[in-house]
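Undergrad: Any chance you could fold what I've pasted below:
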Amino acid sequence: MTETSSSERTGGLTDLIARRWVDIAVVTLLVVVAHTPLLPVFGTIRLPIAVVAAALLGTVVATVGAARRWGPIPVLAALLTGFVAFSALGAPTTALAGAVPTPETLGAVGRGVVTSWKDIVTILPPLGAGRNMLTAPYLIALVASCVAVTLALRTRWPALALIPPLLVLAGSILMGTADVSTSIPLGLGMTGVGLVWGSWRSGRLHTNRWPGVAVLVVVGLVAGTGAGVLAPPQGRLVLREHVDPPPDLHDYPSPLAGFRQYVKDHREDTILTVDGLPDGALVRLATLDEYDGTAWMAADPETGTGQYQRIGDRIEPTLPEDGLHTVRLTVGDYANVWVPMVGKPYDLDFTGQRADELARGLYVNRATETGLSTPGLRGGDRYELLAGVPQIPNDTALEGAPLADVSQPEVAFPDVVATTGQRMAGDASTPIGRIRAVEQALQQGYFSHGLEGETPSLAGHGAARLDSLLGGDDPMVGDEEQYAAAMGLILRSLSIPARVVMGFEAPQQRGDGPVELTGDEVSAWVEVPFEGHGWVPFYPTPDEDRIWQDEETVPESIPQPQVLQPPPPAQEPPDAPPSDRQDVDIDDDDVREDDPLSLAAWIAIGAGGLLLVLLLPLLMIVLLKVRRRRRRRFSGAPAARLAGGWDEVLDVGTDLGVTVSPTATRRQAAGQLVAGLAAPATGRRRQPPPVDIAPARTQDLASSADAGTFGPGAPDESAAARFWDDVETSLGSLRTAVGRRRWWRARVSTRSLGRSRRGDRRSARRRGRG
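TA: Below you'll find the model as predicted:
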């Protein structure tokens, strides 16, 4: 008996594949091709490997389920088992040899079911295969292929199998980049293949029509490719362009506001140790392009230059062939969220003990060439930077270059800034001439940090401090903070785009080894964008040897006679600590941090998320039927609601596997429903037992529906309500007769949805007449 059963199952699977291999191959291929827009997002060969393997796995589960007539629960169980068994496809870097899942892999994929969707649209491409980035496409390909093949093999309308690939394509486009060159031809190509296959499967495609169909497909692909190449990227809707990154820059104080602290408290302390710093390169700490009257700060993404986003495999998607430098930085006496950068960063990798924590919180702004890590850097952190150092053009090259058109927020500046700017710019006519005039005028001031023994100079760069710098009776005195802040505002008042940069300037005399940057090397400068040259730096701060000598004499101090001071008053004894330890307030945040979720919790979250994704189609079917039932019961005239009640009974019978003739009268349909459940159709290996639904009184319901529809008088509201009460009673008896398991299988069946559309159109016509 066992050998015969096994032979029948193998023969059924083989026969199904032999008869329907074209359907299986077409829909599986469409699901795989629909992931094409994600290739530039991930930029790794691991993506097509994961998508193809997941699509094949979903196809196998759907084909075996169709051959053996599995219900929804066995198919979902097989799909979940396959998802876990091949979880290395979703997080290959955590798997053994990239293929064998480990506990870390299960935890990563479990988290990825929940978090990888957001990561795809918030992290700068290329994402690579690190962490659990591939979990989302792996899950999409698995579920979409299983659903598509199931629809192709187990429904009356195989063309429904085209819906999952089209949904996958739409999702891939939304999660992709702004490049439209492949999306339009890809969509047209998939639509053409789908239409040809659907027409062939339905028997509507004749042999003599193949040449015409081929010509239409080729013309569509060529036209679509041309439209994709010529289409402007601004018209493309992608989620990553509309999803704001998590960090709010206003949560972090402006680093320029703490400029004086470096030279006051850390003048001799090593802030950074840089190995491999190119000659002439500056270490950029933060780029500031917004001024609110108090401080220069990093602007909001909506109003400033660029936005901060998480990075994937590297910062820039493509690397130049030469001109790159590998710079290794070690953090010393520095604690802040801003990540020091060198030149134009292309890649950044943390290598210290906190590498994973800092990498997860890293956000980079490509436009301003700066980065921040939300956990904050501290002493001992290390990272390696791959950067390019652009050449700074001379004035001859900039003389005829126009200013670049960049987006910058509005700034609020004192009136003295505008008047001083016009006076400093003088008669200069070219942009570089006006910029150099302002720079040289500010360099005529005097330098001072305002420390002990130096010329008095207040810290800060608020409106009052800049007003005293530029509009006071005394000469200009300050350091890089005040002069850079003033020049940035002066240029903006002259309609010249400008931003202030804070960082570190390496000493001129240094060896070939690592360079230690102390607090004394902190600096600030101004950058202006030129067409064809990018952002060019300018240095308005006077030389440090330009010191203002106050000619006012300082009166000599006259010593005062010593006076015996009275003894200090007696101090009160300190309060003794409470004897009960529970009375002592302890800040839990200083004692311990919140424990991270355990591996088991992440696995549970991931399994729950996967189960929710898999059960979503069944939930949608149930919700559609609930909506259909409520519309039939409460919408329209009483006669239409009576007809809707009878349609509800027929739809339940259809979902239970009974075929009712569309031309039968209501009483004939009631008889067919009773007969169909009493003698189930043959051909199924697991035939349900005969069911007696006499208690359901379907004949009485049919007679009541006929009386309400064709009777001499129109039924009223109470008649419709009584009829629906009888319908509920009848369906309750029917549910008891067929059993709970068969009833719930009927609840998630889609057989009645096609039939109900025709019934709803008839009901709509009745409501219109009523």
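Undergrad: Only C-alpha atoms from now on, for both contacts and neighbour counts.
TA: OK.
Undergrad: hey, where'd the helices end up in the stretch 651-770 of the chain?
TA: Using DSSP state H, counting those that start in this stretch, the helices found in the stretch 651-770 of the chain span residues 666-678, 698-710, 717-738, 740-747, 751-769.
Undergrad: Would you tell me which of those helices gets closest to residue 617?
TA: helix 740-747 (12.3 Å; CA to CA).
Undergrad: just to revisit the earlier point, so which of the helices of the stretch 651-770 of the chain comes closest to residue 197?
TA: helix 751-769 (21.4 Å).
Undergrad: That closest one vs helix 740-747, what angle?
TA: 60 degrees (axes from the mean of the first three to the mean of the last three CA atoms, to 10 degrees).
Undergrad: Which of the residues in helix 751-769 are classified as buried?
TA: 751, 752, 753, 756, 759, 760, 763, 764, 766, 767 (16 or more other CA atoms under 10 Å).
Undergrad: Pipe those residues into JSON lines and attach distance to residue 309 per row.
TA: JSON lines is the format used below for those (distance: CA to CA, whole Å):
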{"residue": "751", "distance to residue 309": "47"}
{"residue": "752", "distance to residue 309": "48"}
{"residue": "753", "distance to residue 309": "45"}
{"residue": "756", "distance to residue 309": "48"}
{"residue": "759", "distance to residue 309": "52"}
{"residue": "760", "distance to residue 309": "50"}
{"residue": "763", "distance to residue 309": "53"}
{"residue": "764", "distance to residue 309": "52"}
{"residue": "766", "distance to residue 309": "57"}
{"residue": "767", "distance to residue 309": "55"}
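Undergrad: One more sequence to fold, the one below, so I can look at both together:
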Amino acid sequence: MSSTTQARLTLASVLATMLAALTLSPLVRGKAWLVAVFVLVAVVAGVGAAVRQVTRSWLVVLLAQLAAFALAVTALFARNAALWGVLPGPEAWRALAELVRAGVEITEQDGPPVEPARGLILLVAGGVGLVGLVVDVLAVSLRRPAVAGLPLLAVYCVPAAVLPDGVSWVWFVLGGLGYLLLIAADATDRIRGWGRVLGNLGPDGEGRTMAGGPLSGARRIGVGALAVAVLVPPLVPGLGEQILGNGSGSGDGKGNRQIAVVNPILTLREDLNDRADITVMTYKLSGDQQPEPLRIVADTQYRGDKWEPPTDRKIPRDNTVQTQMGTPPGLTPAVATERLQMSVTVNDYKQNFLPLPYPAYKVDIEGDWLWDASTLNVVGSGTDTRNKQYEAYYYDVQPTAEQLQAAGLPPQSISDEYTKLPADFPATLRDTAKQVAGNGSDYEQATALQKYFRDGGFRYDTNAPVGTGSNDGSQDVLVQFLRVKRGYCVHFASAMAVMARALNIPARVAVGFLPGSKGADGTYTVSLRDAHAWPELYFDGVGWVRFEPTPAGRVAQVPGYTTGVQEPEESPTQTQTQTSEPSSSASSAQQRTGAPDENLGPVEQTPLLERVLAAIPWRVVLAVLLLGLLGLVPLLAATVVRRRRWRRAVTASARAEAAWEELRERLADLGVRWASSWTPRALQRRLADDHTLGGSERGALGRLVDDVESARYMPPGAPGRDPDEMGEDVRTVADGVALTVPKGARRRARWFPRTGVEVLGGIARSADVAADEAGRRAAALGAQVRQSVGAGRRSGPGDGPED
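TA: Predicted coordinates for the structure are as follows:
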């Protein structure tokens, strides 16, 4: 392998690794970590390039790169503990180990994007640096760039698995481009080893040089494949976070599919609309107590775009759920409580947070599960809920309406954190909250908000025309929600929580499951469609209290303490409403839509424009637009090829040939026969006779023929015409010929040119050339190996010459 090829592959390896590293940007704040990544990747690549100049042994190169990597990591992260600032002695190794431990702790306890602490930067930069080393060894030392895509894919899989919304298509495209650059850098050298590329024979038997160079088709197939990978998945219905097919998941024995969820509130709409009603868990209660909703997580942070769990707190390692958990925040002995127990079995449901009734005080479960003191969220450290069995011990808190009415002011720390709203919080939400809630106590205002959503003409609808699923809690969506009065639990819970905060009532959003349905044997079954969200409001002396603003079409009854009348909790059959059909209460609420309400004023009708927009099948429209854009690819390809040809034509002869080649392409687009054996004069006569060109077209064609004959037969250096004039003559002749062909041919030439199709067709030819060459090299190498092995077997101790 030449030094030029090595340099090209080395540079491509660095670029591919850095582009893959960019996909980690949503996980870490700032760009300091990216600088450290570049330093380590550049050091590894540079040392590898230098050592290859003196040895061909990939093992020696690898050892040198590992040594350079260790020195660079020490200099960046343990300089003060190292010998001369770079040599990693015992103190430096201890310092690095401590940083790694701190970085791992951050990844276990904090959610993305995390702050760029030194330990975290070491993990990210060190990990990507090692990936860069592997890529360099595979692509440059071993000349296997295709295999080098595996470690690059491993980098991309990290954010894809961690981020609740997945990785943006922008990062996917960047990572894919890096891999394509790596493949192209190697393929260029391999194909050029064949010498000048020969074109395929045309329909007339004449050869034609393949335009665009040996890799033009390969580049286009790569870009095309990348575009298809980005554009097609959003158009395919039913592709969520589930594994395709029926699978063989455990649980109910019916082939449940595995579900992977990180931030539950972001996938609630998708889960509720999932056609496969998957059982996620079952549980049994001790005694005859009523079931409670199973809370997964309390989302406390609201920045205006969505609700998120707390990510700025570090949970102590000794906060394990197997020991007694802390006292529920705000709860005092004056409130009646009862200790209860439930046995839970989780199926193939993967979740970082443990589903529990609130408030739990102990859990018997295998694994490292930690509880957060402020929310009682239980999060797994290196474990998840999949196929777990556990015993949950919890309090059944039974406050009275009088206790909630008499609640005093919350602590300042609670008020500061849980009434926080964005600076651009919409006045519509704040004004509506004040109008609905009135001027009573916090309890009276909270119950008024709940009544507004349940009895104010709102309708439960998972297909509400607001939001996209991942932004259903954003303040812009909530403003639309109040106007259209249609939504599902995330809309209701988020709206009540932010409106309570606007009234200075501490509030947060809980995400989990409704109690599910009870079987004949007393076992409760919770399915994916039981996913639910509800607001929790804080009352001093009682703590965090569940409210239920979602209408009766989803949840039949509300907790008795939220209505002023102590009612029994809803039964599972009342709570569980899987169909989208509203109950009688919901139906009566719908019938009142548009009618005046004596307390709330007239209920708004959905504006005509919004109803029209909601009725448009946007997915189909988007699919049609994307298909239309894909149909323009041949036109774009032809345009790019012609412009590139003119840019490269710097001499008079080259410009003449460029004009003549463009004329050939334009006429081919129109279906005009052109044989390469024809001289320019012969072609001039055929065009004039067969297509009855006018005077201007004949003059333009004559000038083009003179240009190409001068370029081919006159001495070099002769002056030529202005390229703009030549291009105008090409278009004049092509337009004249176009008038003599059928309209269908003209339309195809304009919007779907044959030249662009041929450019795209070169993709397959270039790919075949590369594949054939790789196959021949592999076959030759295999033959050499077999020959060497056979020769070794035939030669023995007595086969050599005698002494």
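Undergrad: what TM-score comes out when they're superposed?
TA: TM-score for the superposed chains, counting by TM-score structural alignment, normalised by the length of structure 1: 0.36, backed by 322 aligned residues with a CA RMSD of 4.6 Å.
Undergrad: Between the helices of the stretch 651-770 of structure 1, which one is closest to residue 53 of structure 1.
TA: helix 740-747 (30.2 Å).
Undergrad: for the closest one, packing partners?
TA: helix 638-655 (3 or more CA pairs under 8 Å, 6 or more residues apart in numbering; DSSP states H and E).
Undergrad: hmm, try it at 7 Å
TA: If you count contacts as 3 or more CA pairs under 7 Å, 6 or more residues apart in numbering; DSSP states H and E, helix 740-747 of structure 1 packs onto no helix or strand.
Undergrad: what angle sits between the longest helix seen in structure 1 and helix 751-769?
TA: Looking across structure 1 with DSSP state H, the single longest helix is helix 599-634. Put simply, helix 599-634 of structure 1 runs at 40 degrees to helix 751-769, going by the same axes, to 10 degrees.
Undergrad: Can you point out the buried residues in helix 599-634 of structure 1?
TA: Buried residues in helix 599-634 of structure 1 (16+ other CA under 10 Å): 599, 602-603, 605-607, 609-610, 613-614, 618, 621-622, 625, 628-629, 632-633.
Undergrad: hmm, back to that, is it possible to export the helices of the stretch 651-770 of structure 1 to a markdown table including distance to residue 638 of structure 1?
TA: Below are these laid out as a markdown table (distance: least, CA to CA, whole Å):
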| stretch | distance to residue 638 of structure 1 |
| --- | --- |
| helix 666-678 | 18 |
| helix 698-710 | 9 |
| helix 717-738 | 5 |
| helix 740-747 | 26 |
| helix 751-769 | 9 |
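Undergrad: Go through these and name the closest to residue 154 of structure 1.
TA: helix 751-769 (10.8 Å).
Undergrad: Taking helix 698-710 as reference, get the angle to that closest one.
TA: 30 degrees.
Undergrad: Helix 751-769 of structure 1 packs against which elements?
TA: helix 638-655.
Undergrad: Show me where the stretch 401-550 of structure 1 has its strands.
TA: Using DSSP state E, counting those that start in this stretch, the strands found in the stretch 401-550 of structure 1 span residues 446-447, 477-478, 499-505, 515-518, 522-530, 534-538.
Undergrad: mind checking which of the ones you listed is nearest residue 167 of structure 1?
TA: strand 534-538 (41.0 Å).
Undergrad: Residue 501 is in contact with residue 282 of structure 1, correct?
TA: No - using CA atoms under 7 Å, residue 282 of structure 1 is not in contact with residue 501; the gap is 10.4 Å.
Undergrad: For residue 57 of structure 1, list the residues it contacts.
TA: residue 142 (CA atoms under 7 Å, 6 or more residues apart in numbering).
Undergrad: what about it, which helix or strand?
TA: helix 46-67 (DSSP states H and E).
Undergrad: cool, and residue 702 of structure 2?
TA: Counting by DSSP H and E, residue 702 of structure 2 is found in helix 695-713.
Undergrad: by contact count, what packs against that helix?
TA: helix 652-669, helix 680-691, helix 723-738.
Undergrad: try it again with 6 Å
TA: helix 652-669, helix 723-738 (3 or more CA pairs under 6 Å, 6 or more residues apart in numbering; DSSP states H and E).
Undergrad: Identify each buried residue in the shortest one, please.
TA: Pointing back at helix 723-738 of structure 2 there. 723, 726-727, 729-738.
Undergrad: ok, back up a step: same list (the helices and strands packed on helix 695-713 of structure 2) but as JSON lines, adding distance to residue 790 of structure 2.
TA: JSON lines is the format used below for those (distance: least, CA to CA, whole Å):
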{"stretch": "helix 652-669", "distance to residue 790 of structure 2": "55"}
{"stretch": "helix 723-738", "distance to residue 790 of structure 2": "64"}
